[in-house]
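A.B. asks: Provided below for reference: sequence and predicted model.
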Amino acid sequence: MQLANGEFAINGYRFGCGHNLQVKELQATSIRWRVQDQPNPVGDNILVGRDFGDPQPIKLGIYARGETAVETAQAAAEFANAWAAARDRKPGDESVLEIGIHGRTVRAYGRPRDLDIDDTEIFARKHADGTAVFDRTDGLFYGDPDNGGGGQVTLSITPPQSAGIRSPMRSPIVTLKGGIRQGIVTNTGLRPTSDVTITIHSTVSRPIVGGDGWEIELGTSLAYDRSVTIDARRRTVTRDDGVSLAGKLTRKSRLDQIIVPAGASEFTFRGISPDGSASATIRWGSAHTSLGA
């Protein structure tokens, strides 16, 4: 979604700059760690251990305003309804908070949580203050691939070639070979990103998609009218009809290893596609530590 500078969206509902529900304060960049540091039991100083990112909530100071008190009340009500929509989500489902900044749109993943609006002035005046808290499941901000904040590449598979028949023939007789195509891309983000989705389309058996340091293989076949989407950040593998194919991943396939590093990298796609129609589309959102970059 393309947002103006200072414009926000929660699950598609827009607010902020240009809307009756405005944002007057924003605390979005906050870095915290869960650490394993321990005092040295036999001497001076501290023994440092592993650090784990501890995502901090995004805090918004908001206010509703309109030409009339009725418009102000309506703006506050619409925002509250959008903010409360997460109540119907299932475990593991996330909301997306989008923020427009200097021609870019960045996304934060998590859930809308606390919302407090001071309704005192809503009866007769045209102003109502409040605060909103968005709990994050991920400490990074991600760009929108549709608006220059990431990228996309589609890899086709080479048609199968005849492998010939050699004597003596042994069962099973195989006369087709899988193809392989490679794609070199550039991630303009400053950090590696795990906000990656891979969508495999059309007729293919045992498709394999790989990148720098990882490889994902599905031990199954897709029909010509089917597709499967692998969401690395959410750790899901879903066919287009909603069926989970996570159980079809081979043992060497690790969703938590799928990343697109900063700078140049290479993707590969291979498998058995008798008619050569199979393709794999890889999309990623660039990763950022703060709203600045």
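C.D. replies: Structure received.

A.B. asks: CA only for contacts and neighbour counts going forward, please
C.D. replies: Fine.

A.B. asks: Buried residues in stretch 205-216, which are they?
C.D. replies: Of all the residues in stretch 205-216, those buried under the rule 16 or more other C-alpha atoms under 10 Å are 205-211, 214-216.

A.B. asks: I misspoke; the intended subject was stretch 152-162.
C.D. replies: Buried-residue list, stretch 152-162, by 16+ other C-alpha under 10 Å: 152, 154-160.

A.B. asks: what's the next secondary structure element after the strand ranked longest in the chain?
C.D. replies: Ranked by number of residues, the top strand in the chain under DSSP state E is strand 104-117. Next helix or strand after strand 104-117 toward the C-terminus (DSSP states H and E): strand 127-136.

A.B. asks: what angle do that next one and strand 104-117 make?
C.D. replies: Using axes from the mean of the first three to the mean of the last three C-alpha atoms, to 10 degrees, the inter-axis angle of strand 127-136 relative to strand 104-117 is 120 degrees.

A.B. asks: Which elements pack onto strand 127-136?
C.D. replies: Applying 3 or more C-alpha pairs under 8 Å, 6 or more residues apart in numbering; DSSP states H and E, we find strand 127-136 packed against strand 58-65, helix 69-83, strand 104-117.

A.B. asks: let's see 7 Å
C.D. replies: Counting contacts by 3 or more C-alpha pairs under 7 Å, 6 or more residues apart in numbering; DSSP states H and E, strand 127-136 packs against strand 58-65, strand 104-117.

A.B. asks: Just tell me which of the ones you listed ends up closest to Ile46.
C.D. replies: Ile46 lies closest to strand 58-65 among these, at 31.6 Å (C-alpha to C-alpha).

A.B. asks: one more structure, for comparison:
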Amino acid sequence: MLARYKGVEFGGRRGNLIISKFDPSAPEIRSNDHPKPFGDGALAGRDYLGEASWTFELTTNERDEVGALAAAGALVSAWRDPKVRLKPNVTVPLSYMVAGRWRRVYGRPGQITDPVSDVHANLGVGKIVASFRVLDPNFYDDAETKVRLTIVPESSGGIIIPLVTPISTRMNNGQRAGLVENLGDVASPLTVTFHGPARNPKIKAAAGWEVGITGTLAYDQSVTVDARAGTVTRNDGASIPGWLTRATQLSKAVIPAGKSDLTFTAIDSTGTAAVDLSWRNSYSSI
């Protein structure tokens, strides 16, 4: 197994940090079952997947204690980064490679030990134990799928545009609808970036949900709506959740496994408005 966190890679057979043991615990189950008031057993409620913990036992692979401490120090520094651990409601990716494919989970780094200074560390073999709290129960492709959609000018007779390669399209009563595809087996949250000039840009799904903003974007402005993180950010860094349309529900802005119909609408007489759609194929297992 090979893993990577904030640019620090560990695992494999030839690196300076080798994984000697990997223990991925199952997610906790949060249940609201209730005892039957008149009889044996219980009434089944809803079961929710909670937090899981991934524990890595690592060994430094260096020639001396100095090398061992340096190898461990890079990971410890990344693991304890205050820019992550002091921010609430923020999750970060931990990437891993199994069976030749890179995927990722989202969560927060937990405890990590420094290498023990003993005879083994003196020989370049220090022991480290690091845990990562997995807060999203799904697994995602490390590589992101991204598609840019452009607008049809009003003078051309319409504001609904087709999706493009790698997305297939079809004609329907003079309006072109597109198909996006999630190659995983569970729904994946969508990230939408609207680029101006555009007024009231919006993405709608055949499933019924929408992601849209009210207002006008200048030619040099953009707004990114991240359904997984629950954020709405303008390109100058400002958080503007109040710009979302009333019909927007970020919890529903997902691409289910398989193909989905999406359309993009906006008011733009220049024909230069665009939107970027991005997602990661999502899976129910590692």
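C.D. replies: Sure, I can see it. This is a predicted model, so every value here is computed, not measured.

A.B. asks: care to give me the TM-score?
C.D. replies: Superposed pair, TM-score by TM-score structural alignment, normalised by the length of the second structure: 0.87. Supporting alignment: 268 aligned residues with a C-alpha RMSD of 1.9 Å.

A.B. asks: sorry, back to before: and the helices and strands packed on strand 127-136 of the first structure as CSV, adding mean neighbour count and distance to Ala84 of the first structure?
C.D. replies: What follows is these, written out as CSV (neighbours: other C-alpha atoms under 10 Å; distance: least, C-alpha to C-alpha, whole Å):
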stretch, mean neighbour count, distance to Ala84 of the first structure
strand 58-65, 21, 15
strand 104-117, 21, 7
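
A.B. asks: Take these and write them to JSON lines, including distance to Arg50 of the first structure.
C.D. replies: JSON lines is the format used below for those (distance: least, C-alpha to C-alpha, whole Å):
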{"stretch": "strand 58-65", "distance to Arg50 of the first structure": "25"}
{"stretch": "strand 104-117", "distance to Arg50 of the first structure": "24"}
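
A.B. asks: show me what contacts Asn115 of the second structure?
C.D. replies: No Asn there; residue 115 of the second structure is Pro. 69, 72, 126-128 (C-alpha atoms under 7 Å, 6 or more residues apart in numbering).

A.B. asks: Among those, filter down to the buried ones and hand me the ChimeraX syntax, if you would.
C.D. replies: Filtering the contacts of Pro115 of the second structure down to the buried ones (16+ other C-alpha under 10 Å) takes a single ChimeraX command:
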select :69,72,126,127,128
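
A.B. asks: Among the contacts of Pro115 of the second structure, which one lies nearest to Gly178 of the second structure?
C.D. replies: Ala72 (48.3 Å).

A.B. asks: Give the aligned equivalent of the closest one in the first structure.
C.D. replies: In the first structure, Ala72 of the second structure lines up with Ala76, judged by TM-score structural alignment.

A.B. asks: cool, and Asp185 of the second structure?
C.D. replies: Going residue by residue (TM-score structural alignment), Asp185 of the second structure aligns to Leu190.

A.B. asks: In space, what's closest to its match - neighbours in sequence excluded?
C.D. replies: In space, and not counting its chain neighbours, Leu190 of the first structure is closest to Ala262: 5.7 Å by C-alpha to C-alpha, 6 or more residues apart in numbering.

A.B. asks: Tell me which residue of the second structure matches up with that neighbour.
C.D. replies: Under TM-score structural alignment, Ala262 of the first structure pairs with Ala257 in the second structure.

A.B. asks: Surely that match touches Val180?
C.D. replies: No - counting by C-alpha atoms under 7 Å, Ala257 of the second structure stays clear of Val180, with 10.1 Å between them.

A.B. asks: Those two - which one has more neighbours?
C.D. replies: Neighbours were counted for Ala257 of the second structure and for Val180 using other C-alpha atoms under 10 Å; Val180 has more, 22 against 17.

A.B. asks: Could you tell me how far the more buried one is located from Val211 of the second structure?
C.D. replies: Going from Val180 of the second structure to Val211 of the second structure by C-alpha to C-alpha, to the nearest Å gives 15 Å.

A.B. asks: Of the buried residues of stretch 205-216 of the first structure, which is the nearest to Asp256 of the first structure?
C.D. replies: Nearest member of those to Asp256 of the first structure, counting by C-alpha to C-alpha, is Trp214, at 9.4 Å.

A.B. asks: can you tell me which residue in the second structure aligns to that closest one?
C.D. replies: By TM-score structural alignment, Trp214 of the first structure lines up with Trp209.

A.B. asks: Run through the residues that contact that match.
C.D. replies: 252-253.

A.B. asks: residue in the second structure matching Asp135 of the first structure?
C.D. replies: Checking TM-score structural alignment: Asp135 of the first structure goes with Arg133.

A.B. asks: now the residue mapped onto Gly285 of the first structure from the second structure, nearest residue through space, not along the chain?
C.D. replies: Superposed on the second structure with TM-score structural alignment, Gly285 of the first structure falls opposite Arg280. The shortest distance from Arg280 of the second structure to any residue other than its chain neighbours is 4.9 Å, reached at Glu144 (C-alpha to C-alpha, 6+ apart).

A.B. asks: Correct me if wrong: that neighbour contacts Leu277.
C.D. replies: No - checked against C-alpha under 7 Å, the pair Glu144 of the second structure and Leu277 is beyond contact range at 10.1 Å.
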